[in-house]
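K.L.:
Need a 3D model of the following:
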Amino acid sequence: MDNDIFEQFTEQLRRYIRERLIPAEKEVLETEMIPEAIMAEMRDLGLFGLTVPEEYGGAGMNIQQYIRTMREFSYAAPCFRSVTSINVGMVCSAFKNGGTDAQKAEWLPRLAAGEIASFGLTEPGSGSDSAAMQTTAVKSGNGWVLNGTKRYITNAPFANVALIMARTSKEALPKNAHVSAFIVPMDTAGITVGKSDKKMGQSGSHIADIIMEDVKLPADAILGGEEGKGFAFAMKSLDNGRMSVGAAATGYARRALDSALRYANERKAFGEPIANFQLIQQMLADSEIEIYAAECMLDDAARRADAGENVLRKAAAAKVFASEMCGRVVDRVVQIYGGAGYLAEYDAERFYRDARIYRIYEGTTQILQLQIAKHMLREWAAQA
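P.N.:
Predicted coordinates:
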């Protein structure tokens, strides 16, 4: 997307967030659903196809523009970003990176127009450990038969299509070549979606199990038309997904800090605003410093990704820092609010609950630390 057009879009999005999305948060909290009118508006704004090439009906944003958009978008309640980001950051990315021309032509326009997608990697007994994956895809005639269960799948209760990772070999193969990716329309016979899980926070964002029992798919349902590349497509998509989560955590930390800044200027103690107290100022300053650091890390990782660099390590690092930073910021915000921060009628309590998941999904802090260290040690060994 042209930079001037992008800046105009960003300004329009910022106004939309403050004038439309933030006022709608109360309804989302009460109903656990994004209002249909807002879903329609987000489709009209092109928020489901931000990185989809223009030839397929998308906005054609590069990764830097997408990550900045996610940061802006995440100033509002997390559910608004969540419903769009699986489309944009993960499923559309997988189609762009690994889909056949026919798959791109069929699915990218539909996803850009706002059909909802899910990304099925995690299972009851496995997440990042692909060797433990139990979902299988077995050849049958000219097609495939899928069996298995995927867990904690965002958008599953209302998704139109899911990109499902399944093992096409019983043995765990090098470079995860036993895992392939399958395009699964959610109305396919044999698919059952579990009840939407009750969560700690992030109202309006829904996750559920996807259960597959003898799900029959045509031969061209395998992404890229080739076995053994599903996990590679998934992990490349996860780089974008992890930067998106980092951007979400950073945007939400900014929202929480702005809330604390406003409260600290309004709340008085000992006859003056608590913003005048130096230890309150320290918490505000520390939060500003950490948000800025996260913004810089995300900008750098996204710029490198646009330049064609392998950003697996830097995307993981940015996600870890931003998500842990957000946790520290919302904790300080509750502290600045004092007793009011523990009450559900104030925003600080919601910010605290909403932010906790950022350190878990798209790779926990701990699994990403292991991944970062593994790549560091591998590079060291190669240089020795």
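K.L.:
contacts, neighbours, all on C-alpha from now
P.N.:
Will do.
K.L.:
all strands in the stretch 101-250 of the chain, in order from the N-terminus.
P.N.:
With DSSP state E, counting those that start in this stretch as the definition, the stretch 101-250 of the chain shows strands at residue ranges 117-120, 136-140, 143-154, 161-167, 179-185, 191-193, 207-218.
K.L.:
helices or strands next to the third one in the packing?
P.N.:
Using 3 or more CA pairs under 8 Å, 6 or more residues apart in numbering; DSSP states H and E as the contact criterion, the neighbours of strand 143-154 among helices and strands are strand 117-120, strand 136-140, strand 207-218.
K.L.:
which residues are contacting that strand?
P.N.:
Residues outside strand 143-154 that contact it (CA atoms under 8 Å, 6 or more residues apart in numbering): 82-83, 86, 118-124, 134-139, 166, 205-220.
K.L.:
Now restrict these to buried residues only.
P.N.:
82-83, 86, 118-123, 134-138, 166, 205-212, 214-220 (16 or more other CA atoms under 10 Å).
K.L.:
Could you check how many residues crowd around Gly308?
P.N.:
When neighbours are defined as other CA atoms under 10 Å, Gly308 has 9 of them.
K.L.:
got it, and Gly225?
P.N.:
Counted by other CA under 10 Å, the residues lying close to Gly225 total 16.
K.L.:
correct me, but Leu343 touches Phe351?
P.N.:
No - between Leu343 and Phe351 no contact is recorded; they are 11.6 Å apart, counting by CA atoms under 8 Å.
K.L.:
one more to line up against the first:
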Amino acid sequence: MDFGLNDEQRLFRQTLREFVDREIVPVARDWEREGRYPTEIVAGMRELGLFGLVIPEEYGGLGADNVSFALTFEEISRGWMGIAGILGSHSVSSWMLAHHGTEEQKQKYLPELATGARRTGIALTEPGAGTDLQGITTVAKRDGDDYVVNGTKMWITNARYADPLPVLVKTDPAAAPAHRGMSILLVEADSAGFEVTADIGKLGYKGTESCEVVLTDVRVPASQLLGGVEGRGLQQALSALETGRINIAARSVGVAQRAYDEALRYARERTAFGGPIGEFQAIQLRLAEMAVALQSARLMTYWAASRMDEGVRMDTESGMAKIAASEAALSCAMDAMRIHGGYGYSTEFEVERLYRDAPLMSIGEGTNDVLRTVVAKSLLAGKAVIS
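P.N.:
Below is the predicted model of the structure:
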């Protein structure tokens, strides 16, 4: 059993680390405060080929292994978690298109998605349907060679840049169970009636937009039905979300790493009562707990990613990694703030931003409590064995 990275993965991580330290870390706090879109950082990610991470080489992508995929989100989130969101939604959608699209759809979109000339996201959730995706009300009615789409989507990352935007719809609202009537349509940004209406204000996760999208009588050619067959949309989305949970777990590791780094440095530099605060046992205990939580989360994330590379179904493993890593991000962010004391509450220090970014990971790509039930049911059914 090998817990280390191979030479190629280490080199890839080093390249990412240098990019993050050079292009993201120096500007993240100021740009977030200004509400500035990170155009230059996006350009840098394009140059590194990161928009093609999950796209096969035959379509111009990197075809990266899933451990390298996780490394990407870990390193970028160490600098600024919101930037990872730009790449995350794009990657989930690109993976879904590469695995479920028709050959015509792949040829049409994947080469430009791989270079970042096109970007994408994924429109699943609605004002009244988040965890319960079968409860969506967006409907696509067949009209000749087109579908006519009506509905509203919420919390859509990359909405202002996605072209196409995969949209989960009900092509047969009367189907029972509901998932048999759900499909995904690839909606192009210039479609009449397609409108990004509002950017949603957020506690954290700044740097990328999260938007409301309204579709009013949007005509989408039937050729834009993902995979060409109705009724497979929910399965297509859920399979892609397995990669999404890997990227959320890896983002969590990145946030936890930065929280640990900031806390360790502060414990060495900050003095009180005649010496560094790191000499106090209370501080030492928190640092040790942070280190244990961080490294445990990292190993579980790499384990889940490596299982995906083996080609097995790994919804249990990705769920476990996402739970463990997101809880580690929360605890590390809180402990870093406690170690900083009053300065941890100041916007002049990084830990304040980490504290606001961390909670999203326990919610995104399936809430932790829902994922706990998914993991438990898999264990009880004998579909996963922990040994």
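K.L.:
before we move on, the earlier item: between the helices and strands packed on strand 143-154 of the first structure, which gets nearest to Pro273 of the first structure?
P.N.:
Proximity of these to Pro273 of the first structure was assessed by CA to CA; the nearest stretch is strand 207-218, lying at 41.6 Å.
K.L.:
how far apart are the closest one and its match in the second structure?
P.N.:
Here strand 207-218 of the first structure, set against the second structure after superposition, deviates by a mean of 0.5 Å using mean CA distance after the TM-score superposition for the first structure.
K.L.:
Give the aligned range of that strand in the second structure.
P.N.:
With TM-score structural alignment applied, strand 207-218 of the first structure matches the range 210-221 in the second structure.
K.L.:
How far does the matching stretch sit from its chain's centre?
P.N.:
When C-alpha coordinates are averaged (CA atoms, centre = their mean, to the nearest Å), stretch 210-221 of the second structure and its chain have centres 22 Å apart.
K.L.:
same question, stretch 304-315 of the second structure
P.N.:
For stretch 304-315 of the second structure, the distance to the chain centre is 17 Å (CA atoms, centre = their mean).
K.L.:
that older thread, more neighbours, Leu343 and Phe351 of the first structure?
P.N.:
Taking Leu343 of the first structure and Phe351 together and counting by other CA under 10 Å, Phe351 has the greater number of neighbours (27 against 14).
K.L.:
got a list of what the alignment partner in the second structure of that one touches?
P.N.:
Residue correspondence to the second structure (TM-score structural alignment): Phe351 of the first structure is matched to Leu354. The neighbourhood of Leu354 of the second structure, defined by CA under 8 Å, 6+ apart, consists of 255, 258-259, 333.
K.L.:
Present those residues as a markdown table; the columns should include secondary structure and neighbour count.
P.N.:
A markdown table is the format used below for the contacts of Leu354 of the second structure (DSSP: H, G, I helix; E, B strand; the rest coil; neighbours: other CA atoms under 10 Å):
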| residue | secondary structure | neighbour count |
| --- | --- | --- |
| Val255 | helix | 34 |
| Arg258 | helix | 25 |
| Ala259 | helix | 29 |
| Ala333 | helix | 30 |
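K.L.:
Can you pick out the most distant pair from those residues?
P.N.:
Every pair in the contacts of Leu354 of the second structure was compared (CA to CA); the two farthest apart turn out to be Arg258 and Ala333, at 8.7 Å.
K.L.:
List the residues that contact the counterpart of Glu288 of the first structure in the second structure.
P.N.:
If you follow Glu288 of the first structure across to the second structure using TM-score structural alignment, you land on Ala291. When the contact criterion is CA under 8 Å, 6+ apart, the partners of Ala291 of the second structure are Tyr260.
K.L.:
again, but for Arg17 of the second structure
P.N.:
When contacts are counted by CA under 8 Å, 6+ apart, Arg17 of the second structure touches 75-76.
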